[in-house]
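K.L.:
Here is the input, now give the coordinates:
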Amino acid sequence: MKFMNRVKLRQLEVFVGIFQRKKIAAAAASLGMTQSAASIALRELEHSIGAALFDRTTRSMLPTKAALDLLPIAERMLRDARLAVGMFRSGSDPAARLGIAVTPTIAQTLLPGLLQEFLRHHPDVEVDILDVPPSRFVMTMVSGQADLGLGYVGAEEKDLRQHRLLSDQLCLVSRRVPGTPAGPSPTWKSIQNLPLVLIQPGYGIRALIDDTAREAGISLKISHEVSLLTTALAMARIGLAHTIAPSQIAGMGMFPDLDARRIGAPVVRRDMSAVFAVDRSPTPVALKFLSHCRETLKRAPLND
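P.N.:
Alright, predicted model coming up:
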């Protein structure tokens, strides 16, 4: 309660704005404030919590560890405040709102189609999309910022209740060359000398790839590292390098010129799931969306 009494929502808005835009002036402009007013709000927030939130440089504001810890709390408080204001202004039913946390790759591939059909049958539902990096996905769900999440989550995540939607597997993804006959199915040993573009360590499926390569006794030839799997797929599409990705993502229509072949010895599976926080009861509209996802994706091949 003391934290709530000292901290104002406007200060949190300024903090989140600076975190996103890296500059006080840009954050102030987006909030309709003067730069000096934004600077004062940030200083007051830092004084209230007793920690510096940014390291100031001549070019940008670099978030500190305290800022990274505060960000999910601030985003949740601001989201709840907007929800409360919108609910009482419009008289809308809070049960008709759905917050979905999703990793960028799912946001750019599977989610749009799922949402389009769902909203066609449920036009009264207001949807908030929180597209977050994989490193913040679990925290976003556990902290209650979203009602439901969609992503690739390891079985070791005990804070999340998982409902498998797709059973997928890792594939070698390459540029498709028309008229070229399909070669033998690749193995982890056979791809070790191929130039690969992979997502950076600590992101998404990278840990799974590294663990599998280590268990196979090989060292992969990584020519490029990127933050988003869709970037890796786009680079593979023009033939810059090969990549490794789940087959369902590689087979999406936005990447029509790619060839995805299951990597064997061993076959590595990666389930895409809908998730809920274990200590929170799913909302009725979240359960409706889960049912919709299951029905829509059941036509996709499951590799059990």
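K.L.:
When you work out contacts or count neighbours from here on, use the C-alpha atoms and nothing else.
P.N.:
Fine.
K.L.:
State whether Phe255 is indeed within a helix.
P.N.:
No - assessed by DSSP: H, G, I helix; E, B strand; the rest coil, Phe255 does not belong to a helix; its assignment is coil.
K.L.:
Could you report the neighbour count for it?
P.N.:
Neighbourhood size, Phe255 [other C-alpha atoms under 10 Å]: 17.
K.L.:
Surely it is in contact with Met235?
P.N.:
No - contact criterion C-alpha atoms under 8 Å: Phe255 and Met235 do not qualify, at 10.6 Å.
K.L.:
Quick one: classify Met252 as helix, strand or coil.
P.N.:
Under the three-state scheme (three-state DSSP), Met252 adopts coil.
K.L.:
How many neighbouring residues does it have?
P.N.:
12.
K.L.:
and the gap between it and Gly113?
P.N.:
Counting by C-alpha to C-alpha, to the nearest Å, the gap from Met252 to Gly113 is 11 Å.
K.L.:
Centroid-nearest residue for this structure?
P.N.:
In the chain, the centroid-proximal residue (C-alpha atoms, centre = their mean) is Thr103; its distance is 1.7 Å.
K.L.:
these two touch, right, that one and Ser135?
P.N.:
No - using C-alpha under 8 Å, Thr103 makes no contact with Ser135, being 9.2 Å away.
K.L.:
Could you also give me the structure for this next sequence, so I can compare it with the first?
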Amino acid sequence: MELRQLSHFLAVARRRSFTLAAHDVNVVQSSLSASIRQLERELGATLFDRTTRRVELSPAGRALLPIARHILADARAAKAEISAVQGLLRGQVALGTIQMLTWIDLPEVLARFTKAYPGVEISLLEAPVDEMIEALRSGELDLAYLACGVDELPAALTVIDSDTEPLAVAAGPDHPLAGQPGVRLADLEAEPFVEFQAGTGLQTVVDRLCHDAGLKRRIVLRTTQLELLASLVRHGLGLAVLPVGVAHQAGLTAVPIIGNTADRTVALVTRAGHDSNPAVRALLDLLRPDPAG
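P.N.:
Below you'll find the model as predicted:
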């Protein structure tokens, strides 16, 4: 049993898809499938129940899941201890993020970090909030940007910084709302909506916001891709509730929401003990907002 195989197993368990998991771990799907088959042969058990439409953990897979997380967390801790001895010549940082991150230019920051510390390996995970929280707790992730209420986080996690951003109704340029100074959510009962993927922090906040406003959305399309969602809204196929900055970046009209407090909180989160990894400390120096800015 190899650490690589366990990493592949966790990716499939998290994504419930060999295609998406292969993308996450940066291997071709055939290699990922072969790795899982080899692990199953070594353990003498089927880890996933596969159908043409879904991939689910088998009883054996569910039993292996916490063990695999524990083994990989111990391996990451060992690497952190070695990197502490070696300085930043070597090391590893695992960072989780959300698609709709407007707080910071993350690719630019990671490029600067890689240039300054070329020996440090960075892995980046994009996943629903619950999965990233579990990955933080198990040690798969060192840091993560989460779109959720700070008071909703488990006690084992620590908020390093947070930012609140307003939400708005995003509309295409030809939609009648595009010229309005504001709109009440309750007045949009007849409008079609496009929804971002279930399980994300944004979707949870939007569900709560619409419920409080008495709006039963007529959701006509759901997507996991921000670019597709923006294109659907732009072409008039539905409205969406998005952070104002995201709507503007996508070229959509952001119509202010009247009558309800409409915002979401994005937090940079870690778990206790992150300071033992010098690579994490170095990355945090770049991720923290500049007080002078």
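K.L.:
Aligned against structure 2, show me the partner of the residue nearest to the centre of structure 1.
P.N.:
Aligned against structure 2 by TM-score structural alignment, Thr103 of structure 1 finds its counterpart in Ile98.
K.L.:
Now its match: closest residue in space that isn't a chain neighbour?
P.N.:
In space, and not counting its chain neighbours, Ile98 of structure 2 is closest to Glu126: 5.7 Å by C-alpha to C-alpha, 6 or more residues apart in numbering.
K.L.:
Longest helix in structure 2, please.
P.N.:
Secondary structure of structure 2 read by DSSP state H shows that its longest helix is helix 59-86.
K.L.:
got the buried residues for that one?
P.N.:
61, 64-65, 68-69, 71-73, 76-77, 79-81, 83-84 (16 or more other C-alpha atoms under 10 Å).
K.L.:
still on that earlier bit, list the contacts of the residue nearest to Ile98 of structure 2.
P.N.:
Each residue near Glu126 of structure 2 by C-alpha atoms under 8 Å, 6 or more residues apart in numbering is listed here: 96-99.
K.L.:
Which single one of the residues you listed is nearest to Ala279 of structure 2?
P.N.:
Distances from Ala279 of structure 2 to the contacts of Glu126 of structure 2, taken as C-alpha to C-alpha, are shortest for Gly96 (15.3 Å).
K.L.:
Tell me the secondary structure at Ala267 of structure 2.
P.N.:
Going by three-state DSSP: Ala267 of structure 2 is strand.
K.L.:
ranges for the helices of structure 1?
P.N.:
Using DSSP H, helices in structure 1 cover 2-6, 9-21, 24-31, 35-49, 65-90, 104-108, 110-121, 134-142, 206-215, 229-237, 247-250, 284-297.
K.L.:
Grab the longest strand from structure 1 for me.
P.N.:
In structure 1, assigned by DSSP state E, the strand with the most residues is strand 160-175.
K.L.:
Please pull up the equivalent of Ile218 of structure 1 in structure 2.
P.N.:
That one, Ile218 of structure 1, aligns with Leu215 by TM-score structural alignment.
K.L.:
contacting residues for that match?
P.N.:
185-189.
K.L.:
Let me know the closest of those residues to Arg90 of structure 2.
P.N.:
Checking those one by one against Arg90 of structure 2 (C-alpha to C-alpha), the nearest turns out to be Leu185, at 51.3 Å.
K.L.:
Residue in structure 1 paired with that closest one?
P.N.:
In structure 1, Leu185 of structure 2 lands on Trp188 (TM-score structural alignment).
K.L.:
Just give the number of residues close to Pro154 of structure 2.
P.N.:
12.
K.L.:
Which residue in structure 1 aligns with it?
P.N.:
Per TM-score structural alignment, Pro154 of structure 2 is aligned with Lys158.
K.L.:
From Pro72 of structure 1, how far off is that match?
P.N.:
20 Å.
K.L.:
I'd like to check which residues are in contact with the residue mapped onto Arg280 of structure 1 from structure 2.
P.N.:
In structure 2, Arg280 of structure 1 lines up with Gly273, judged by TM-score structural alignment. Going by C-alpha under 8 Å, 6+ apart, Gly273 of structure 2 touches no other residue.
K.L.:
Quickly note the distance from Gly273 of structure 2 to Ala94 of structure 2.
P.N.:
Counting by C-alpha to C-alpha, the gap from Gly273 of structure 2 to Ala94 of structure 2 is 14 Å.
K.L.:
Contacts only, for Arg208 of structure 2.
P.N.:
No contacts exist for Arg208 of structure 2 under C-alpha under 8 Å, 6+ apart.
K.L.:
and if we set it to 10 Å?
P.N.:
Contacts for Arg208 of structure 2 (C-alpha atoms under 10 Å, 6 or more residues apart in numbering) come out as 202, 214.
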